Structures are given as structure tokens and as C-alpha cells.
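A.B. asks: Here is the input, now give the coordinates:
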Amino acid sequence: MAASEKAKAKAEQMAGAVMEATGRAVGNKRLTAKGRAAKTLGSGRESKESAKDMGRH
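C.D. replies: Next comes the predicted model:
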């Protein structure tokens, strides 16, 4: 289960990076901020899953 959660977190980070880059390219500050937020959320989820894995070993 942790592997699928990590994959979701990576996908969220990638989607955030795309949103952020698109926002910068078109000059849309709101889209840039949404992208940054999604990347941060994905990073947090990935960290949580890594911590859970550390606890299992």
C-alpha cells in the first residue's frame, strides 16, 4: 500500500510542477501558487510514507 501512496505523492508533485511552470509561462500568479501548493502537499505525503516505512524496518 505504501508504494501506491508514494506513487500518488510523486504524481501530485509532478502535476504541481507542471501547474507552476504553466503559471509562470503565462504570468498567472494564482496558477503558480496552486502548483507550488500541490508540490508541497505531494512532498509532505511522500515524507509521511517514508517515515512510515522507516518505522516498519
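A.B. asks: CA only for contacts and neighbour counts going forward, please
C.D. replies: OK.
A.B. asks: And the helices in this protein?
C.D. replies: Taking DSSP state H as the test, the helices found in the chain are 2-26, 29-56.
A.B. asks: and this one, so I can compare the two:
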Amino acid sequence: MNKDQVEGRIEETKGTVKEVTGKIIDDKGMEVEGNVQKNLGKAQKGYGDLKQDIQKGK
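C.D. replies: Coordinates of the predicted model:
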């Protein structure tokens, strides 16, 4: 597991928490911000997965 995979998963989790919190307290701004953060985390994790696959020669 590389740095991008770890950081991506962390950001994805933080974004999910923020999104759910925004829904609970009815804060659309926080909900949208959490959704964006979650998706950026997914993208970073995907980039890390791709890097790992390339390093392994897949």
C-alpha cells in the first residue's frame, strides 16, 4: 500500500463523515463539501492503486 492509497482512503472517510454530518444538521454547504472531499479521496486512492499496479508490472 502506498502513500496515495492511504491518504486517499483517509480523505474519502473524512469526506463521508462530513457529508453525513451535513445531512444530519441540514447544512447543504457542509454536505456538498463532504461529497467533493470524498470523491477527491476516491480519485487519489485510484491513482495510488494505478501506481501500485504499474510498479508491480500489471
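A.B. asks: Rebuild the helices of the first structure as TSV, extending it with mean neighbour count.
C.D. replies: Shown next, in TSV, are the helices of the first structure (neighbours: other CA atoms under 10 Å):
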stretch	mean neighbour count
helix 2-26	17
helix 29-56	16
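A.B. asks: Tell me the spacing between the closest residue to V17 of the second structure other than its chain neighbours and V20 of the second structure.
C.D. replies: Closest residue to V17 of the second structure apart from its sequence neighbours, by CA to CA, 6 or more residues apart in numbering: G34 at 7.2 Å. G34 of the second structure sits 8 Å away from V20 of the second structure, going by CA to CA, to the nearest Å.
A.B. asks: E12 of the second structure too?
C.D. replies: 12 Å.
A.B. asks: what's near enough to touch the residue nearest to G22 of the second structure when sequence neighbours are not counted?
C.D. replies: Among residues not flanking G22 of the second structure along the chain, E31 sits closest, at 4.3 Å (CA to CA, 6+ apart). If you count contacts by CA atoms under 8 Å, 6 or more residues apart in numbering, E31 of the second structure has them with K18, E19, V20, T21, G22, K23.
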